[in-house]
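A.B. asks: would you be able to build a 3D model of this:
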Amino acid sequence: MIKDNQQYFNRLHVIVDAFVIAGSYILAWYLKIGSNLKDTGPEVGVLDMKIYFSALYFVVPGYLILYYWFKLYSPKRVQRSESEIVNVCKANIVGVTVFLAVLFTVNNTFSSFQVHDFSRGMVGIFCAVNTVNTLLMRALIRYILYYVRKKGYNLKYILLVGYSRAAEEYINRINSNPQWGYVVRGILDDKVPRGATYKGVKVLGSIDNLLYILPENKLDEIAITLSLESYDRLEELVDLCEKSGVHTKFIPDYNSLIPGKPYMEDLMGLPVINIRYVPLSNTLSALAKRCVDIAGSFFGLILISPLLLVVALLVKATSKGPVIFKQERVGLHNKTFMMYKFRTMRQQQPGEEKKGWTVKGDPRITRVGAFLRRTSLDELPQLFNVLLGDMSLVGPRPERPQFVEKFREEIPRYMIKHQVRPGMTGWAQINGYRGDTSIRKRIEYDIYYIENWSMAFDIKILFLTFFKGFINENAY
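C.D. replies: Okay, the predicted model is just below:
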């Protein structure tokens, strides 16, 4: 079974990494120094090859420790390849930084060692070559494991204890990811009759059958997937599985209660589940985003000021009424603010615009207004909202109070969007959800943005806005 072979695979993986690191180092030495020696012979000030290669006694184990530190030897079944790429890059950047720091320290502390001629360029080449080689080797290992598991080898056998929504979701993910090599043997449950199936997985009997199954030692894992009403048996089952020595997982059935992306924190030894992870609740992250908003809106207003003037003149010359249209919207922490836009409709009676949102062919829209809406130029005055702090460059689009009251009752998790500042553009908008489109889908994208925020994500959205966000068939 897998649990008998995993330790040997991990040891083999370490040995392969050691050879890759050593090979990358030797290749870097040859590219920077060895090839020149072959053509011109030894140069004055070039260290002996033995000195360079003696560093391998420290480089190889040092990098292996870094790989372990960055969790590159954790099981690959459910480890995302993107996470592995990031961790390999981090490990190599830290490694080359430490390498150069050690050279600097030794050179300044022990001048007799004569390492001042040690090529820093070679160290840089080694970092690049080793990163590429390590990623290629790990991609090859992933491919080999995927091929082996596809052939029916290297599989991990799991038994689910408890039929619940969590069990169904777990089976769904295993079925859609055959490269993980998981095989669900069956489900034990007291309430669902024996023989019932879900996606090809059968209910084998009651939970008490676990007493007879565990001694057979034919399972790699037990996954406890009890429904909420059966949690009174949780402690008993965990104790039973732990005594058997089988690796045990607990998959909580809280999707209906905690539908987002929860995270754990340790409160002096007490595990606390936060219902939703909002990166922007971190003060430093929020401050960094606000600084970008201020700088972006300030310089943006300066750069597009000629365009703002032209649009303002067009609006004023083609229809009666003010150039700027102000409308109440709901923002951060459910507080209202006045959002600015170029006026795109004929002047209406007070409260008339509250009757509904714009639909295709809306007779209230002026000819110039239709162009401004189609190209999103009417949104440019919101840079002033960003500068004032009512909005952000990127975030969920704000909505009018009457629609917020309507949607908060009709759409689950709708109010989560108000945990961050609303934005001029957002993840939902560049994916086509703007104007008269599905509010439910829009909220799904907004929540994904809120839970997965990063500065790089904001930059990606701003970049894509120029290609997908300005002109959209749903903007009218």
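A.B. asks: from here on, just use CA atoms for contacts and neighbour counts.
C.D. replies: Fine.
A.B. asks: helices or strands up against the helix or strand where Ala428 lies?
C.D. replies: Element membership of Ala428 [criterion: DSSP states H and E] is helix 427-430. On a contact count with 3 or more Cα pairs under 8 Å, 6 or more residues apart in numbering; DSSP states H and E, helix 427-430 meets helix 439-451, helix 455-464.
A.B. asks: hmm, who's touching that helix?
C.D. replies: Residues from elsewhere that reach helix 427-430 (Cα atoms under 8 Å, 6 or more residues apart in numbering): 395-396, 434, 442-443, 445-446, 449, 461, 464-465, 468-469.
A.B. asks: do the same with stretch 210-222
C.D. replies: 1-3, 156-161, 188, 241, 244, 246-249.
A.B. asks: now with 10 Å?
C.D. replies: For stretch 210-222, the external contacting residues (Cα atoms under 10 Å, 6 or more residues apart in numbering) are 1-4, 155-161, 182-185, 188, 237-238, 240-250.
A.B. asks: and this one, so I can compare the two:
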Amino acid sequence: MTRKYQRRHSRWYELLLFSLTFHLVVGMSLALFLPGLERWGWGFWDYLPDVRRNTLVAIGLAFTASALTLRRMSRFPGAQLGANIMPTVSIAFLLVVAILFFTREGYTRQVMLSGYLVSVVWFYLGYFLGRRFRILKFAVVPFGNTHRLRGNSKVDLRLLDEPSLDGLRVDGVMADLRAQDLPPEWQKFLATCTLCHIPVYHSRQISETISGRVQIDRLSENEFGSLLPPLFYVGFKRVMDFLCAVALLPFLLPVLLVVALLIKRDSSGPVFFMQPRVGYRGRPFNMFKFRSMYHDMSGEDFTISGDDPRITPLGRKLRRYRLDELPQIFNILRGEMSFIGPRPESASLSEWYEQDVPFFSYRHVVRPGISGWAQVEQGYAAEVDGMTRKLQYDFYYIKHFSLWLDVLITLKTVRIIFTGFGAR
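C.D. replies: Just a heads-up that it's a prediction; the model follows:
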């Protein structure tokens, strides 16, 4: 007789509390009803002129977008959901307000603001109440390469002594499915888990969940079973990059002018530094940066750790807050770069890495970016050992290439700008 195991969060009240549908129905109802009740009184649903309808629809769209984005971002390592709630909800509401403004549709500001505040409170309440339950718990089959993995604040790993889950409820079972020494009783145990609707994961998948990196001993396909990123999102992202760059250009031009004047005042030489880089599909291009080094000094193609004597005093500040990267908006307009993607390397370094790092050229399957998953997780890397680790982050980005990961990287990049993490 098949043994019965129970998956974690499988009871009806747990399924209810952790379901996206519950949060959308209950949370959105509160975000719509409470502000409407306070502003328009009881029975406001009976009569909905255009202004009221526009306001409620905008709140509903912003709440739904926030819920979906936060849910999808929480799946990535190091998502720091608590730190992303406020900016995610704020951006969603600002976008719907911008749409109403440009379409010249009326809305009630007081109700919109109240809906925003109720949404923020709801998401933070859900975060703090469910924080303990969001830590994934996996049972580990002690064969193959599973002994190399260690849990973290996101994943709780429980090593099994026998092929049984009696008294243990987990989100899934982790096993090295390529292990040659997996005994028959453990194979039967894995089959029993699947019959009880407890998912069985290959250890490589959990390793990626913990580290945010993909091992590069072999190429790894994405969730669609292909090595090629989703072509629809590749095209959509290019359009959004261009539109965002055009929208940002009027605001960045004064900043670019001020920084250029400061560079000319700080040291002699050209304002811009242009270096050949390897880009999308391996095509070379010239990447624009503000010059942050003395013009008449030479050295390595990468910045030396510590106090590199070639960097000017102003250049050190520009690098710390990533202001030297601002001219790359012109590379984005030309289609050579994206806001988010693997950082492009110089042609000379690329040749060096391709000799020592397996599959290095695969990172060119997407457009390079000003910021990327490796930059927000690791920081700067130039040596081969550091580059191998950076490449693992790049492969993770390519494998999980999506809007949700780009949003998470954008939010992390904004925080990094104010902390200077990874700067050289």
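A.B. asks: quick one, strands of the stretch 201-350 of the first structure?
C.D. replies: With DSSP state E, counting those that start in this stretch applied, the stretch 201-350 of the first structure shows strands at 201-205, 221-224, 247-250, 263-267, 270-274, 324-330, 336-342, listed in chain order.
A.B. asks: now, of the contacts of stretch 210-222 of the first structure, which are buried?
C.D. replies: 155-161, 182-185, 188, 237-238, 241, 246, 248 (16 or more other Cα atoms under 10 Å).
A.B. asks: strands - which of the residues you listed land there?
C.D. replies: 156-161, 182-185, 188, 248 (DSSP state E).
A.B. asks: for the helix or strand Ile21 of the first structure falls within, packing partners?
C.D. replies: In this structure, Ile21 of the first structure sits in helix 2-29 according to DSSP H and E. Under the contact criterion of 3 or more Cα pairs under 10 Å, 6 or more residues apart in numbering; DSSP states H and E, helix 2-29 of the first structure touches helix 49-54, helix 56-69, helix 120-150, strand 156-161.
A.B. asks: most packed of these?
C.D. replies: Highest mean neighbour count among these (mean count of other Cα atoms under 10 Å): strand 156-161, with a mean of 22.
A.B. asks: that one relative to strand 201-205, how many degrees between them?
C.D. replies: Strand 156-161 of the first structure and strand 201-205 are oriented at 60 degrees to each other (axes from the mean of the first three to the mean of the last three Cα atoms, to 10 degrees).
A.B. asks: and the next helix or strand after strand 156-161 of the first structure, what does it pack against?
C.D. replies: Using DSSP H and E, the helix or strand that follows strand 156-161 of the first structure towards the C-terminus is helix 165-176. When contacts are defined as 3+ Cα pairs under 10 Å, 6+ apart, helix 165-176 of the first structure sits against strand 156-161, strand 182-188, strand 197-198, strand 221-224.
A.B. asks: need those in TSV (columns: distance to Val102 of the first structure).
C.D. replies: As requested, these are exported to TSV (distance: least, Cα to Cα, whole Å):
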stretch	distance to Val102 of the first structure
strand 156-161	44
strand 182-188	45
strand 197-198	58
strand 221-224	45
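A.B. asks: can you say which of those strands is nearest to Thr344 of the first structure?
C.D. replies: Among those, strand 197-198 comes nearest to Thr344 of the first structure, with 53.7 Å by Cα to Cα.
A.B. asks: read off where the closest one ends up in the second structure.
C.D. replies: Aligned by TM-score structural alignment, strand 197-198 of the first structure falls on no residue of the second structure.
A.B. asks: check stretch 90-110 of the first structure too.
C.D. replies: Under TM-score structural alignment, there's no match for stretch 90-110 of the first structure.
A.B. asks: residues of that stretch that come out buried?
C.D. replies: By 16+ other Cα under 10 Å, the buried positions in stretch 90-110 of the first structure come out as 91-93, 95-96, 99, 103, 106-107.
A.B. asks: hmm, who's touching stretch 455-473 of the first structure?
C.D. replies: Contact partners of stretch 455-473 of the first structure, identified using Cα under 10 Å, 6+ apart, comprise 285, 288-289, 292, 371-377, 379, 393-395, 424-435, 449, 454, 475.
A.B. asks: swap that for stretch 173-184 of the second structure, please
C.D. replies: Contact with stretch 173-184 of the second structure is made by 137-147, 157-160, 163, 165, 186-187, 190, 193-194, 198-207, as judged by Cα under 10 Å, 6+ apart.
A.B. asks: ranges for the helices of the stretch 351-476 of the first structure?
C.D. replies: Taking DSSP state H, counting those that start in this stretch, the helices of the stretch 351-476 of the first structure run over residues 367-375, 382-388, 401-410, 427-430, 439-451, 455-464.
A.B. asks: so what corresponds to Met73 of the second structure in the first structure?
C.D. replies: For Met73 of the second structure, the aligned position in the first structure is a gap, per TM-score structural alignment.
A.B. asks: which residue, other than its chain neighbours, is closest to Met73 of the second structure?
C.D. replies: Of all residues not flanking Met73 of the second structure in the chain, Trp404 sits nearest, at 5.7 Å (Cα to Cα, 6 or more residues apart in numbering).
A.B. asks: what's around that neighbour, how many residues?
C.D. replies: Other residues near Trp404 of the second structure come to 19 when the count uses other Cα atoms under 10 Å.
A.B. asks: quick check: the aligned residue in the second structure for Met391 of the first structure vs Gly126 of the second structure, distance?
C.D. replies: Under the alignment (TM-score structural alignment), Met391 of the first structure maps onto Met337 of the second structure. Going from Met337 of the second structure to Gly126 of the second structure by Cα to Cα, to the nearest Å gives 38 Å.
A.B. asks: what's the answer for Gly372 of the second structure, then?
C.D. replies: The gap separating Gly372 of the second structure from Gly126 of the second structure is 29 Å, by Cα to Cα.
A.B. asks: try Pro184 of the second structure
C.D. replies: Counting by Cα to Cα, the gap from Pro184 of the second structure to Gly126 of the second structure is 43 Å.
A.B. asks: ok, Arg39 of the second structure next?
C.D. replies: Taking Cα to Cα, one finds Arg39 of the second structure at 26 Å from Gly126 of the second structure.
A.B. asks: let me have the helices and strands packed on helix 2-29 of the first structure in TSV, adding distance to Ser281 of the first structure as columns.
C.D. replies: Converted to TSV, those look like this (distance: least, Cα to Cα, whole Å):
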stretch	distance to Ser281 of the first structure
helix 49-54	48
helix 56-69	28
helix 120-150	34
strand 156-161	36
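A.B. asks: which one, of these, ends up nearest to Ser305 of the first structure?
C.D. replies: It is, among those and with distance given as Cα to Cα, helix 120-150, at 44.0 Å.
A.B. asks: could you list every helix and strand in contact with that closest one?
C.D. replies: On a contact count with 3+ Cα pairs under 10 Å, 6+ apart, helix 120-150 of the first structure meets helix 2-29, helix 81-109.
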